[in-house]
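*Asks:* Quick one: sequence and predicted model below, then my questions.
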Amino acid sequence: MDLLSDGSYDSGQNGQRQSRLASGFFITFEGGEGAGKSTQIARLARRMRAKKYEVLVTREPGGSPGAEAVRHVLLSGAAEPFGPKMEAILFAAARSDHVEQVIRPAVEHGSIVLCDRFIDSSRVYQGVTGGLDTDFMQALEAVAINGMMPDMTLIFDIDPAEGLKRAAARRGAGDAADRFEKETLAIHRRRREAFLAIAEAEPERCIVVDASADPDTVEHVVTAAVFAALEKRVPTQRKQTAPA
């Protein structure tokens, strides 16, 4: 999706242009392994683009050239020997680049940003199960996001054993699990509890989605929640039509 000279995005569909909100909207998707976040992001993006919203889909770790360079180091486990603190710093460095190069410009432009993982994953993976000090994690987060908090967070909840089965099926027989998928079931269960604790502590931002349901049911729940939030946040939007 390319930025056009007049500031709108080309949807890539027959030259039509998508709607830009007067104020952008930043939605993050969180949860354990195999919860179906990527599937639901793709489905939601299709629905929103069909309604002519400008949508940017991105992910963490990664999402910008600088952050993608760090992604392999983190997911391969190459950073693990340096310990959880250094790993958290690498995540934060990647996030800072991602925010400033991709997320903030898109939100300021008026786009809807859908991000696969963000700050809550760091709070859970490096903070809770990484054993890092809360003050350290909060300071790192503040620097990395520089005020770019999500407007809405969907937390996909699934039993970790089922999620890991899904993740293995998704990978296929020839692909190895990443550094986080390889960890013990007990650790994955702690992460599930930590995500739910975040949702309970921040109900104005977070919505828990039952990810154990079939994909169509989950899609219905996600779509209803997101469009309801958009209607409350942005009651009117600026439409742009296709060029003559």
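*Replies:* Now that the structure is in, tell me what you want to look at.
*Asks:* From now on I want contacts and neighbour counts done on CA atoms only, so please keep to that.
*Replies:* OK.
*Asks:* Please enumerate the helices of the protein.
*Replies:* Ranges of helices in the chain, per DSSP state H, are 37-50, 65-76, 84-98, 104-109, 119-122, 134-145, 160-171, 185-201, 215-233.
*Asks:* what's the distance between residue 81 and residue 33?
*Replies:* Going from residue 81 to residue 33 by CA to CA, to the nearest Å gives 22 Å.
*Asks:* quick one: which of the two has more around it?
*Replies:* With neighbours defined as other CA atoms under 10 Å, residue 81 and residue 33 compare such that residue 33 has more, 25 against 9.
*Asks:* Reformat the helices of the chain into TSV and put distance to residue 151 and mean neighbour count next to each item.
*Replies:* Below are the helices of the chain laid out as TSV (distance: least, CA to CA, whole Å; neighbours: other CA atoms under 10 Å):
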stretch	distance to residue 151	mean neighbour count
helix 37-50	16	17
helix 65-76	22	17
helix 84-98	17	21
helix 104-109	11	18
helix 119-122	12	21
helix 134-145	13	16
helix 160-171	26	16
helix 185-201	14	17
helix 215-233	9	14
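*Asks:* got another, please set it beside the one above:
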Amino acid sequence: MPRGRFITLEGGEGVGKSTQARLLAAALAERGIETVLTREPGGSEGAEAIRGLLLSGAADRWTIRAEALLFAAARADHVARTILPAVEAGKWVICDRFLDSSRAYQGVGNVLSDEDIMALHGVGSAGLLPDRTLLLRLPLGESSERAGVRDAGEADRIGGREADFHSAVAAAFERFADAEPARFRRIDASGSVETVGARLLDALSDWLP
């Protein structure tokens, strides 16, 4: 059986990743491609338990180092129990966030380097990288407004951080895309849900039957 594909959707808060991940999985299924839709943190029983620890509580509940370790632990379980079995069975895995979010969010500031986070990923998930990463992009003001509407004033402990933090996260994603053009595709996330969805499919057109 041929190996499946592992596709991740990345970007800051409010760019539409979760919506577009669902639409993409449905569009691929319509083309006869068996898909698995998953998310991070989460995607397996153990990882979902860790998700509750990561996203609840005060913004300073965890240090950056502890937060990075928790994300790496959740990802290790997710990879072992959900992602790799599906890809090895020939399915296409669509994941709402993955390693690049850890690199962007926990790499902000001077506590952890990108090399630190990649080292954790090497231990926990054997360095697995997506086959393709779709980076959804919006101006920060627009994405913040969307996130505010989505969260209705109840942002989680990471999404609720200051604007400067989210600006640094967006800049980090751009650096990753510049460094790995073979893996990343930048997606304009403005416009209707359907328009953005068409852009995602176009970014996968070389793989589609």
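*Replies:* Good, I have the coordinates. All figures in this text were calculated on a predicted structure; none of them were measured in a lab.
*Asks:* TM-score of the superposition?
*Replies:* Here the TM-score for the pair of chains, by TM-score structural alignment, normalised by the length of the second structure, is 0.94; 209 aligned residues with a CA RMSD of 1.7 Å.
*Asks:* of all the helices of the first structure, which lies closest to residue 179 of the first structure?
*Replies:* Closest of the helices of the first structure to residue 179 of the first structure is helix 65-76, at 5.4 Å (criterion: CA to CA).
*Asks:* Now do that closest one and helix 84-98, the angle between them.
*Replies:* 150 degrees (axes from the mean of the first three to the mean of the last three CA atoms, to 10 degrees).
*Asks:* what's helix 65-76 of the first structure aligned against in the second structure?
*Replies:* Using TM-score structural alignment, helix 65-76 of the first structure lines up with residues 45-56 of the second structure.
*Asks:* Also stretch 91-102 of the first structure?
*Replies:* The aligned range for stretch 91-102 of the first structure is 71-82, by TM-score structural alignment.
*Asks:* and what of stretch 203-214 of the first structure?
*Replies:* Using TM-score structural alignment, stretch 203-214 of the first structure pairs with 181-192 in the second structure.
*Asks:* ok, now stretch 187-194 of the first structure?
*Replies:* Under TM-score structural alignment, the match for stretch 187-194 of the first structure is residues 165-172.
*Asks:* do the same with stretch 33-53 of the first structure
*Replies:* Stretch 33-53 of the first structure maps onto residues 13-33 of the second structure, going by TM-score structural alignment.
*Asks:* Distance from the chain centre to that stretch, please.
*Replies:* Chain-centre distance of stretch 13-33 of the second structure: 13 Å, with CA atoms, centre = their mean, to the nearest Å.
*Asks:* contact partners of it?
*Replies:* Residues outside stretch 13-33 of the second structure that contact it (CA atoms under 8 Å, 6 or more residues apart in numbering) are 9-11, 34-37, 91-92, 94-96, 136-138, 143-148, 150, 159, 166, 189, 193, 196-197, 200-201, 209.
*Asks:* hmm, 6 Å instead?
*Replies:* 96, 143, 146, 147 (CA atoms under 6 Å, 6 or more residues apart in numbering).
*Asks:* nearest to residue 180 of the second structure, of the residues you listed?
*Replies:* Taking CA to CA as the measure, residue 180 of the second structure lies nearest residue 96 of the contacts of stretch 13-33 of the second structure, at 19.0 Å.
*Asks:* which residues does that closest one contact?
*Replies:* Counting by CA under 6 Å, 6+ apart, residue 96 of the second structure touches 9, 18, 39.
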